[in-house]
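*Asks:* structural data only, the sequence is not supplied:
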């Protein structure tokens, strides 16, 4: 559950930069959005592995 909380926080923190990139055409904000998306991807994969591991323990 800890990773899920981190994921929500990461998405929330990215919101300001996403707005700056899409609505104000800030290139630097776009770089920060891409970095946050990479972190989200990594965290999501960790969560997938964790869920699979826990699910297999139950079976």
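*Replies:* Received, thanks. Every value quoted in this text rests on a predicted model; they were computed, and no experiment measured them.

*Asks:* hey, let's count contacts and neighbours off CA atoms from now on
*Replies:* Fine.

*Asks:* so what's the most centrally placed residue in the chain closest to, chain neighbours aside?
*Replies:* In the chain, the centroid-proximal residue (CA atoms, centre = their mean) is residue 40; its distance is 2.4 Å. Nearest residue to residue 40, sequence neighbours excluded (CA to CA, 6 or more residues apart in numbering): residue 7, at 6.5 Å.

*Asks:* and here's the other structure:
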């Protein structure tokens, strides 16, 4: 998962850096949305882990 994050951030930064050469804002926006989705997904994963731990504690 860390490699996905690094690749996505790298791609976004490169697209922003060469934005004038790309001529396509759609690519930048797509990569930016992927970048923003990462912390959202991490938050969902964290909530899943917390939920499992709380259910396990309640079952004891």
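*Replies:* Cool, got the structure. The model shown is predicted, which means the values in this text are computed figures rather than measured ones.

*Asks:* and the residue nearest to residue 40 of structure 1? What does it align with in structure 2?
*Replies:* Matched by TM-score structural alignment, residue 7 of structure 1 corresponds to residue 5 in structure 2.

*Asks:* so which strand or helix has its match?
*Replies:* Assessed by DSSP states H and E, residue 5 of structure 2 sits inside helix 2-17.

*Asks:* circling back: surely the match of residue 7 of structure 1 meets residue 38?
*Replies:* Yes. Taking CA atoms under 8 Å as the definition, residue 5 of structure 2 is a contact partner of residue 38 at 7.2 Å.

*Asks:* circling back: how near is the residue nearest to the centre of structure 1 to residue 56 of structure 1?
*Replies:* Noted for residue 40 of structure 1: a distance of 24 Å to residue 56 of structure 1, by CA to CA, to the nearest Å.

*Asks:* same check on residue 49 of structure 1?
*Replies:* Separation of residue 49 of structure 1 from residue 56 of structure 1 (CA to CA) stands at 11 Å.

*Asks:* so those two - more neighbours on which side?
*Replies:* residue 49 (12 against 9; other CA atoms under 10 Å).

*Asks:* distance check, the aligned partner of the more buried one in structure 2 against residue 16 of structure 2.
*Replies:* For residue 49 of structure 1, the aligned position in structure 2 is residue 44, judged by TM-score structural alignment. In this view, residue 44 of structure 2 and residue 16 of structure 2 are 28 Å apart by CA to CA.

*Asks:* likewise residue 43 of structure 2?
*Replies:* Taking CA to CA, one finds residue 43 of structure 2 at 26 Å from residue 16 of structure 2.
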